[in-house]
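S.K.: coordinates for the following, if possible.
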Amino acid sequence: MLETHNKTMDEARQGEAYGGQLEAEKKFEKHFYIESYGCAMNFNDSEIVASILNEHGFGATKIIEDANLVLVNTCSIREKAEQTVRNRLVHFKGLKKNRPDMLVGVLGCMAERLKAKLLEEEKLVDLVIGPDAYRTLPNLIAEAETGQKGVNVLLSREETYADIAPIRLDSNGVSSFVSIMRGCNNMCTFCVVPFTRGRERSRDPQSILREVQDLVDRGYKEVTLLGQNVDSYYHTNDDGSEVVNFANLLELVALVSPKLRVRFSTSHPKDITDEVLFTMKKYDNICNNIHLPVQSGSTRVLQLMNRTYTKEWYLKKVDRIREIIPDCAITCDIICGFCTETEEDHQETLEVMAYSNYDLSYMYIYSERPGTLAARRYADDVPDEVKSRRLDEVIALQRKMSAAIFKSDIGKTYEVLIENTSKRSEEHWSGRNSQSRVIVFPKGDYNLQKGDYATVKVTDATSGTLIGEIVAV
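M.R.: Here you go, the predicted model:
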């Protein structure tokens, strides 16, 4: 998700190289350098890869010149994302001229889709590893060190990496991701994920709870439960004796600690059930923030996208969320210029946005992805200039709504989890409230640290940030 105008937390870190939380006394003869692009799941996958590499003698480094192994964890969601990764690989190929022993590998979605081109046509990489093959990485490295190409892009119906403890890379020590499932069954026509990450499979709930408890024990105060379609989580024992759905899991995680904030991403509207909503309402530490992608406001276009709901059904879901959790923030994904989209379709998207009153939206121009159902079935027939103009209109409306929502928070008081010192001032803290709105406020004379909670009254607002002052700790 690189071509976006409001960035998620993980997208704001895209392309960043990671060190890791390594034991100080542990020494490594070899080192790896990793860059991650795209969704939160890719960043979490990089943490799994780091754990596997640590167990096989590789330590993390942020200095590429010190690396024996350079990895890029890739995204195939948009064309721009792939081009960004390709440019980085060309750069790494140049570095190899002075470091012929350096291995370069591609992980994740782009690896599965473009393996032949990356290996043979462009000769950019030594290793290609799909998202279900990370356990084989040490053997593939050994092959590549002999001059062979290391390749494994086989998809799995079982792999969840449930037994691997991720190394929290470049963590702020406050918030972390926990993957609860992999793959997707929805087959939206514009999306490549089912082809690059395979079918849905849910992780054993006990392994999830162990990982969450470990994070709490290490001082983390917030977890985000991850999945391509997180609220379709469904786990059953082999003998059918225990069934855990997403609402059940959400409750179990909330019960780990009342001081642990719980978030989740990403949702499909069809799976945000009343049971999930009432569970969110029941527990104060489950954040009042739901990502509810609509993609288009036109029922006709939604049918072409295979989104399985209508405009009217979606708006009723928004109403139900507001009814059960009145102060819930809703965020959204929107695609502008999907195949055959008319001006009337576009106006319906603007109408849905205005009705839903999103806190923010992740807004994209449609980018045809090879191999998807849309690429095979429909012509990408909306001119680029029309796509761009419609995107501008969507952005303008979202900015107007966001500014109004943030302005309406002036005078309100929120519990804020302190995440970091403000980027603009060492004298201010930055954190988020339950709705995931960023609040910046003076540190004052309070003896607070990252990971502490503070009660903050909002005194001012920009279109994307709340400004406040501490009223209690």
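S.K.: CA only for contacts and neighbour counts going forward, please
M.R.: OK.
S.K.: Ile48: what secondary structure?
M.R.: Put simply, Ile48 is helix when judged by DSSP: H, G, I helix; E, B strand; the rest coil.
S.K.: how many neighbours does the closest residue to it other than its chain neighbours have?
M.R.: Take Ile48 and drop its neighbours on the chain: the residue closest to it by CA to CA, 6 or more residues apart in numbering is Pro166, 4.5 Å away. The local packing of Pro166 (other CA atoms under 10 Å) involves 21 other residues.
S.K.: contacts only, for Pro166.
M.R.: Applying CA atoms under 8 Å, 6 or more residues apart in numbering to Pro166 gives the contacts Asn44, Glu47, Ile48, Val49, Ala50, Ser51.
S.K.: residue boundaries of the strands in the stretch 1-150 of the chain?
M.R.: Remark: strands assigned in the stretch 1-150 of the chain by DSSP state E, counting those that start in this stretch are 16-17, 30-36, 58-60, 69-74, 103-108, 127-129, 150-152.
S.K.: looking at the ones you listed, which is nearest to Trp429?
M.R.: strand 16-17 (23.0 Å; CA to CA).
S.K.: and the contacts of that closest one?
M.R.: Residues contacting strand 16-17 (CA under 8 Å, 6+ apart): Tyr33, Ile34, Glu35, Ser36, Lys62.
S.K.: of the residues you listed, closest to Ala329?
M.R.: The closest of the contacts of strand 16-17, once distances to Ala329 are taken by CA to CA, is Ser36, at 27.8 Å.
S.K.: surely that closest one is in contact with Asn44?
M.R.: No: taking contacts as CA atoms under 8 Å, Ser36 lies outside contact range of Asn44: 9.4 Å.
S.K.: what would the strands of the stretch 1-150 of the chain look like in a markdown table with distance to Val301 and mean neighbour count?
M.R.: Formatted as a markdown table, the strands of the stretch 1-150 of the chain follow (distance: least, CA to CA, whole Å; neighbours: other CA atoms under 10 Å):
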| stretch | distance to Val301 | mean neighbour count |
| --- | --- | --- |
| strand 16-17 | 36 | 18 |
| strand 30-36 | 32 | 24 |
| strand 58-60 | 45 | 24 |
| strand 69-74 | 29 | 25 |
| strand 103-108 | 29 | 27 |
| strand 127-129 | 35 | 27 |
| strand 150-152 | 37 | 23 |
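S.K.: would you do the same for the sequence below? I want to compare the two.
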Amino acid sequence: MSSQKHVEMTAEELHCQYEYMAKVKEILQHRYVHPPLAHVHSFGCQANVSDGERIKGMLAEMGYGFTDSTDSADFILYNTCAIRKGAEDRVFGNVGELQHNKRSRKDMIIGLCGCMMQQEQVAAKIKKSYPHVDIVFGTHAMHKFPQILFQALTQKQRVFQIDDSENVIAEGLPIRRDGSYKAWIQIMYGCDNFCTYCIVPYVRGREHSRRPEKIVAEARELVAQGYKEITLLGQNVNSYGKGLDGDVSFSKLLRMINEIEGDFRVRFMTSHPKDCTHELLDTISQCDKVCRHIHLPVQSGSDRILKLMNRHYTRDQYLDLVRYARAKMPDVTFTSDIIVGFPSETHDDLLQTIKLIKEVEYDALFTFIYSKREGTKAAGMDDPVPEKEKSLWFRELQAAQTEVGSRHNAALVGKTLRVLADGHAKSGEGYLTGRTDSNAVVDFKADDGHIGKFVKVHITKALSWAVLGEIVDE
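M.R.: From the prediction side, this is the model:
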């Protein structure tokens, strides 16, 4: 199946949503003496966080302030994640607790949106078992949020919008960013890969890309505002450009953003190995603002499991990409995602994955025990290995990565690295933390005035999960 055609929100539709924002603002001004407060929490991946920033942008336009506390909120919205069962269970638990908020504040509004809500069975469960939830909308209806909220405020009845129509790229809606020096830019939406374990294509829809000129304009505006790190987001950024007119690719988009003047750096995620080309690796090596760090999810080191996962590459093809990248960029680092305990996986398959970890020498891994997702092909596969054994395998894999990661950190001792100070560290009072261009975690003693700035740090000590250092005077 091919990806969806490029569909953008029309100027008329955008104007209509802004009119709804104005109507909601007028309603709120009549109902509240002070601006009402909204609590928005996004579960899951960076794409969800980015969606949450757009939701908060619309809420701010409608006159809401914001609070970190559900107890003081007049409006609560959970932006949900469906990637693993544990994420769904947390949402149901948190939503259940909100019935107490509703009892004490009858006029408050509680909403759910995002990937979980795009699943009909989940929306049906919310409708039946959680009567205190007022609005529910899926990923495909995100751009209609002002209209949905207006309906909830005026009709005094629950609003459920689970739209199965084509995904729409909504340019021009407001954004309220969570940070002042690091920002996300969504460059594409959806996924065409249909890995057998993954629910994303079913809840996020098919691949569709934003126009490059819109992305570059957003990046240029962020740099002008002083942002130091821009992360380009997509379920598979390597396939960026599908459905667009003209000859555009992710490599070309990176070059366009790299040409923007200013002191900033560019990251991206996530890359799919089957679409990671030599052209892309050449581009990264030639762009001075693109970080020499590639998140390249492998999921398994066993060809048999990779085929069952529908990943469309082999172990050798993956290793060829790593070797080519290192030939072009000796300082490049890799991180990855790995699933342990996929249906029919054996301990021998796991050992092949551990061997791959030692061959690639990842700087860090995001490891997960397989989570069954109803509606995916893998959900119907035989899964005979008990959870207890999978947990033992999981620890075995983590131990292998800890040894590799510790060795990588030890190799940084004595070097002076460029770090973007990101906030307070866990190492102790007076310490800040940040990341290098290669994504290494660095803790160093400094005052809060350095947060959001690039600093030079001389590395003095290696820990298992980070390195320690001292600021070097410029």
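S.K.: quick check: the farthest pair among the contacts of strand 16-17 of the first structure?
M.R.: Checking the contacts of strand 16-17 of the first structure with CA to CA, the most distant pair is Ser36 and Lys62, at 12.7 Å.
S.K.: where does stretch 56-70 of the second structure end up in the first structure?
M.R.: Alignment note (TM-score structural alignment): stretch 56-70 of the second structure is matched to residues 50-64 of the first structure.
S.K.: buried ones in that stretch, by neighbour count?
M.R.: Going by neighbour count (16 or more other CA atoms under 10 Å), the buried part of stretch 50-64 of the first structure is Ala50, Ser51, Ile52, Leu53, Asn54, Phe58, Gly59, Ala60, Thr61, Lys62, Ile64.
S.K.: what do you get for stretch 297-307 of the second structure?
M.R.: Pro297, Val298, Gln299, Ser300, Gly301, Ser302, Asp303, Ile305, Leu306.
S.K.: now the end-to-end length of stretch 121-137 of the second structure.
M.R.: 13 Å (CA to CA, to the nearest Å).
S.K.: quick one: map Asp282 of the second structure onto the first structure.
M.R.: With TM-score structural alignment as the criterion, Asp282 of the second structure matches Phe278.
S.K.: let me redo that: Lys415 of the second structure
M.R.: Under TM-score structural alignment, Lys415 of the second structure pairs with Lys412 in the first structure.
S.K.: out of the buried residues of stretch 297-307 of the second structure, which is nearest to Lys125 of the second structure?
M.R.: Gln299 (31.4 Å).
S.K.: just give me the neighbour total for the match of Asp282 of the second structure.
M.R.: Neighbour tally, Phe278 of the first structure, other CA under 10 Å: 14.
S.K.: am I right that it is in contact with Ile324?
M.R.: Yes: assessed by CA under 8 Å, Phe278 of the first structure is found in contact with Ile324 at 7.0 Å.
S.K.: nearest spatial neighbour of the alignment partner in the second structure of Tyr33 of the first structure, skipping sequence neighbours?
M.R.: Superposed on the second structure with TM-score structural alignment, Tyr33 of the first structure falls opposite His39. Excluding the flanking residues, the one nearest His39 of the second structure by CA to CA, 6+ apart is Ile76, at 4.8 Å.
S.K.: quick one: the one you found and Val40 touch, right?
M.R.: Yes: between Ile76 of the second structure and Val40 a contact is recorded at 6.0 Å, counting by CA under 8 Å.
S.K.: where in the first structure does stretch 200-220 of the second structure align, residue-wise?
M.R.: Counting by TM-score structural alignment, stretch 200-220 of the second structure corresponds to residues 193-213.
S.K.: distance between the ends of the matching stretch?
M.R.: Where stretch 193-213 of the first structure begins and where it ends lie 30 Å apart, using CA to CA.
S.K.: residues in contact with it?
M.R.: 77, 108-110, 112-113, 130-132, 155-160, 162-163, 165, 178-187, 223, 233-235, 244, 249, 252-253, 256.
S.K.: repeat that for stretch 17-36 of the second structure.
M.R.: 58, 61-65, 73-75, 143-144, 146-147, 149-150, 153.
S.K.: ok, 7 Å please
M.R.: Glu61, Met62, Gly63, Tyr64, Gly65, Asp74, Lys144, Pro146, Gln147, Phe150 (CA atoms under 7 Å, 6 or more residues apart in numbering).
S.K.: make CSV out of those and add distance to Gln121 of the second structure.
M.R.: CSV is the format used below for the contacts of stretch 17-36 of the second structure (distance: CA to CA, whole Å):
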residue, distance to Gln121 of the second structure
Glu61, 32
Met62, 31
Gly63, 33
Tyr64, 31
Gly65, 33
Asp74, 28
Lys144, 22
Pro146, 25
Gln147, 24
Phe150, 25
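S.K.: in the stretch 201-350 of the second structure, which spans are strands?
M.R.: Counting by DSSP E, counting those that start in this stretch, the strands of the stretch 201-350 of the second structure are 208-209, 229-233, 265-269, 293-295, 333-340.
S.K.: circling back: who touches the match of Tyr33 of the first structure in this structure?
M.R.: Per CA under 7 Å, 6+ apart, neighbours of His39 of the second structure: Phe66, Thr67, Asp68, Ser69, Thr70, Ala73, Phe75, Ile76, Leu77.
S.K.: please repeat the previous calculation with a cut-off of 6 Å.
M.R.: Phe66, Thr67, Ala73, Ile76 (CA atoms under 6 Å, 6 or more residues apart in numbering).
S.K.: likewise for Leu71 of the first structure?
M.R.: Ile34, Val104, Gly105, Val106.
S.K.: what's the distance between it and Val178 of the first structure?
M.R.: 22 Å.
S.K.: okay, now the residue nearest to Gly173 of the first structure when sequence neighbours are not counted: neighbour count?
M.R.: Among residues not flanking Gly173 of the first structure along the chain, Tyr220 sits closest, at 5.8 Å (CA to CA, 6+ apart). Tyr220 of the first structure is flanked by 22 other residues according to other CA under 10 Å.
S.K.: just Gln157 of the second structure next, same as before
M.R.: Neighbours around Gln157 of the second structure, by other CA under 10 Å: 11.
S.K.: how about Leu140 of the first structure?
M.R.: Counted with other CA under 10 Å, Leu140 of the first structure comes out at 20.
S.K.: for the residue mapped onto it from the second structure, which non-adjacent residue is closest in space?
M.R.: With TM-score structural alignment as the criterion, Leu140 of the first structure lines up with Ile148 in the second structure. Counting by CA to CA, 6+ apart, Ile148 of the second structure lies nearest to Val159, which is 6.9 Å off, once chain neighbours are set aside.
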